[in-house]
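[1] Okay, here's the prediction I keep looking at, along with the sequence it came from:
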Amino acid sequence: MSYLASLLSQLSEKQEQLRRLKICESELQNLQGEFRQNQKLVKEPELTSVTWAGDLATTFESIRKEADISYKDISDTQLNAVLQHIADKILSLIQEIQLLEIQIAAERARMESEESKESKESKGKE
């Protein structure tokens, strides 16, 4: 495989990776928003002395507080970390794609220069 074909293949692969990562990023952002919207469900139904009271209600309320803390950790810390990692990888892929495009342009220019040189040499021999 020629060098140019190899570069074009790498470019195509990186562009596909970028496309898939952007889709993943968008889906995760949507899920994070949905996750945050559903966080309020952890506190429902509200417990009062009329609805439920006693040791079991206190234990249940303690579990719900832990679930709320876990919800916040997942949505604010863990998902944000994953989204940041994806954003960093997207930037990295964009830079790799730009470098490949520069290399492709340079290789095409080199090939055109060689063709031009060979064409001039063949005309000179005639």
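    Done, it's in.

[2] only C-alpha atoms for contact and neighbour calcs from this point on.
    OK.

[3] show me where the protein has strands.
    Read by DSSP state E, the chain holds no strands at all.

[4] Could you identify the longest helix within this protein?
    helix 79-125 (DSSP state H).

[5] ok now that helix, how far from the chain's centre?
    What separates the centre of helix 79-125 from the centre of its chain is 23 Å, taken as C-alpha atoms, centre = their mean, to the nearest Å.

[6] elements contacting that helix?
    Here helix 79-125 touches helix 3-38, going by 3 or more C-alpha pairs under 8 Å, 6 or more residues apart in numbering; DSSP states H and E.

[7] here comes the other one, which I'd like you to weigh against the first:
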Amino acid sequence: MIKVAMTGVYVDDVTRAHAFYTEVLGFETRLHLDLGDDTLFVTVGAPDGGQPDLQLLLEPGEGPIAEPYRRALYEAGIPCIVFSVDDLAAEYERLTGRGVRFTHEPQEQGPVLAAVFDDTCGNLVQLVQPKE
């Protein structure tokens, strides 16, 4: 069986992204390696054992491929990643209380409730909750 072990998002500042994803969103640090030359290898994951094998790599987003890709997604209003939540209304309130800027408030989108926020690191992120 093949399973997803790691996926990544390009960010404009790995240190700032690490702070946002851990301190604001509540992810936990899985790896934080200094590779030298101001290069960090940082992964985060769901807290409390939720999806213990799945890591999100915070990848440096500069460069001839990453920067135009990240910028194009953002300018088109397309989230770079989708996270699932159990209670979208509660997460929306928690995150707005922490200063997170949502570009789309919670709304129905087919089989899910969805909202989109700015991760402060050059990306839009979507939260979804399956409808009952």
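    Yep, it's here. Since we're looking at a predicted model, the values are computed, not measured.

[8] Please work out the TM-score for the two chains.
    TM-score of the superposed chains, computed with TM-score structural alignment, normalised by the length of the first structure, equals 0.19; 39 aligned residues with a C-alpha RMSD of 4.6 Å.

[9] re earlier: let me know the angle separating the longest helix of the first structure from helix 3-38.
    Put simply, helix 79-125 of the first structure runs at 160 degrees to helix 3-38, going by axes from the mean of the first three to the mean of the last three C-alpha atoms, to 10 degrees.

[10] who's in contact with stretch 99-111 of the first structure?
    Residues external to stretch 99-111 of the first structure that are found in contact with it (C-alpha atoms under 8 Å, 6 or more residues apart in numbering): 3-4, 7-8, 10-11.

[11] Tabulate the residues you listed (TSV), appending distance to residue 65 of the first structure and neighbour count.
    Listed next are the contacts of stretch 99-111 of the first structure as TSV, based on distance: C-alpha to C-alpha, whole Å; neighbours: other C-alpha atoms under 10 Å:
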residue	distance to residue 65 of the first structure	neighbour count
3	60	11
4	59	16
7	54	16
8	54	16
10	50	15
11	49	20
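
[12] Reformat those into TSV and put distance to residue 96 of the first structure next to each item.
    Shown next, in TSV, are those (distance: C-alpha to C-alpha, whole Å):
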residue	distance to residue 96 of the first structure
3	17
4	16
7	11
8	12
10	10
11	8
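
[13] Relative to residue 112 of the first structure, which of the residues you listed is nearest.
    Distance to residue 112 of the first structure, by C-alpha to C-alpha, is smallest for residue 4 among the contacts of stretch 99-111 of the first structure, at 12.2 Å.

[14] which residues does the closest one contact?
    So residue 4 of the first structure contacts 104, 107-108 (C-alpha under 8 Å, 6+ apart).
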